[in-house]
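**Student:** starting from these lines, generate the structure:
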Amino acid sequence: MKRNATAQWQGSVKEGKGSLTSQSTTLNNTQYSFHSRFEDGVGTNPEELVAAAHAGCFTMQLSAFLTEDGFTVENIQTKCDINLVTGSIVSSHLTIEAKIPEISDEDFQALVTKAEKNCPISKLLNTEITSTATLV
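**Tutor:** Below you'll find the predicted structure:
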């Protein structure tokens, strides 16, 4: 399987602007700029997209591991915080809240760690990955 996205940029890094389009067109000429990346400008930015990819990938991987072990997944919500420092992503932190009936916290935490290490986006990132997981 291969997926793709296209970035276009016009102008200098600070005054220019760009757009992103994904193969599925979920992103369709979605704007991004220096201001949306480093300030409070309108549009998305690469770090936000990495955070979305990591949260989504991890959540699906955790669901798969829970299901494989015979648990019913009622709900998993994952927030991902990407930390960009001096031009490098230095960490990705996942905050998970899940409703999984009849699972012990010990078993849940073990599966969270397993998903954290095995989701394809975690494997892609060359950075510190941490998590905080809570059963609700």
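
**Student:** please count neighbours and contacts with C-alpha atoms only from this point.
**Tutor:** Noted.

**Student:** show me where this structure has strands.
**Tutor:** Taking DSSP state E to define them, one finds strands in the chain at 5-10, 17-22, 30-32, 75-85, 88-99, 128-135.

**Student:** packing partners of the last one?
**Tutor:** Going back to what we said before, that points to strand 128-135. strand 88-99, helix 105-118 (3 or more CA pairs under 8 Å, 6 or more residues apart in numbering; DSSP states H and E).

**Student:** which outside residues touch the last one?
**Tutor:** It stands for helix 105-118. Contact partners of helix 105-118, identified using CA atoms under 8 Å, 6 or more residues apart in numbering, comprise Phe58, Gln61, Leu62, Phe65, Leu66, Ser122, Lys123, Ile129, Thr130, Ser131, Ala133, Leu135.

**Student:** please generate a structure for the following sequence too, so the two can be compared:
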Amino acid sequence: MILGFKPDFAPLIISGTKVHTIRASRRWVAGQLISFCTILGPDNFAKFQPDGVARTVQTIRATQINGTYLIEIDGRQLPGSELVEFVRRDGFESADQLFHFLAGYHGLPFVGQLIHWTDLVY
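**Tutor:** Down below sits the predicted model:
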């Protein structure tokens, strides 16, 4: 199945910096084939690396309460230091940047899927 990314994310995935992605859909399951593609336009994708496999799919919830960013994965809230690593592993420079991205596309609170193509699990 195609997993589309903005072109800015492709180098982070290729380098191994970005090791998972957040999606609003509920269509991903572990074991599915991933076609890594950049989104060039409506129904226009370009593959940027060999296919992978969705090794793990976890439920993610992101919200902001009293100015504090909170991420829960499979019901477990990430502590501050782990949240910083999570943000970096998802290809963002800061929690502000990640939450601005999620709020702009989906609104907060956000509930979706965290798709892993490495052995990392939270």
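
**Student:** overlay them and tell me the TM-score.
**Tutor:** After superposition, the two chains reach a TM-score (TM-score structural alignment, normalised by the length of structure 2) of 0.22; 55 aligned residues with a CA RMSD of 5.4 Å.

**Student:** rewinding a little: most surrounded residue in the contacts of helix 105-118 of structure 1?
**Tutor:** When neighbours are counted by other CA atoms under 10 Å, Phe58 leads these with 26 neighbours.

**Student:** who's in contact with it?
**Tutor:** Taking CA under 8 Å, 6+ apart, we find Phe58 of structure 1 in contact with Ala115, Glu116, Cys119, Ile121, Ser122.

**Student:** was I right to think the last one contacts Thr130?
**Tutor:** Translated: Ser122 of structure 1. No: between Ser122 of structure 1 and Thr130 there is no contact, the gap being 10.3 Å when judged by CA atoms under 8 Å.

**Student:** could you work out the end-to-end span of stretch 87-104 of structure 2 for me?
**Tutor:** 16 Å (CA to CA, to the nearest Å).

**Student:** who wins for neighbours among the contacts of Phe58 of structure 1?
**Tutor:** The residue in those with the most neighbours, by other CA under 10 Å, is Glu116 (24 neighbours).

**Student:** how close does it get to Ser131 of structure 1?
**Tutor:** 8 Å.

**Student:** try Lys99 of structure 1
**Tutor:** 17 Å.

**Student:** for Lys123 of structure 1, same thing?
**Tutor:** 15 Å.

**Student:** next one: Ser63 of structure 1
**Tutor:** Taking CA to CA, one finds Ser63 of structure 1 at 16 Å from Ser131 of structure 1.

**Student:** repeat for Ile96 of structure 1
**Tutor:** 7 Å.

**Student:** return the set of buried residues in stretch 91-99 of structure 1.
**Tutor:** For stretch 91-99 of structure 1, the neighbour count (16 or more other CA atoms under 10 Å) marks Ser91, Ser92, His93, Leu94, Thr95, Ile96, Glu97, Ala98 as buried.

**Student:** redo the residues you listed as TSV? Include distance to Gln8 of structure 1.
**Tutor:** TSV is the format used below for these (distance: CA to CA, whole Å):
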residue	distance to Gln8 of structure 1
Ser91	27
Ser92	26
His93	29
Leu94	30
Thr95	32
Ile96	34
Glu97	36
Ala98	38
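
**Student:** nearest to Val50 of structure 1 among the residues you listed?
**Tutor:** Ser92 (9.2 Å; CA to CA).
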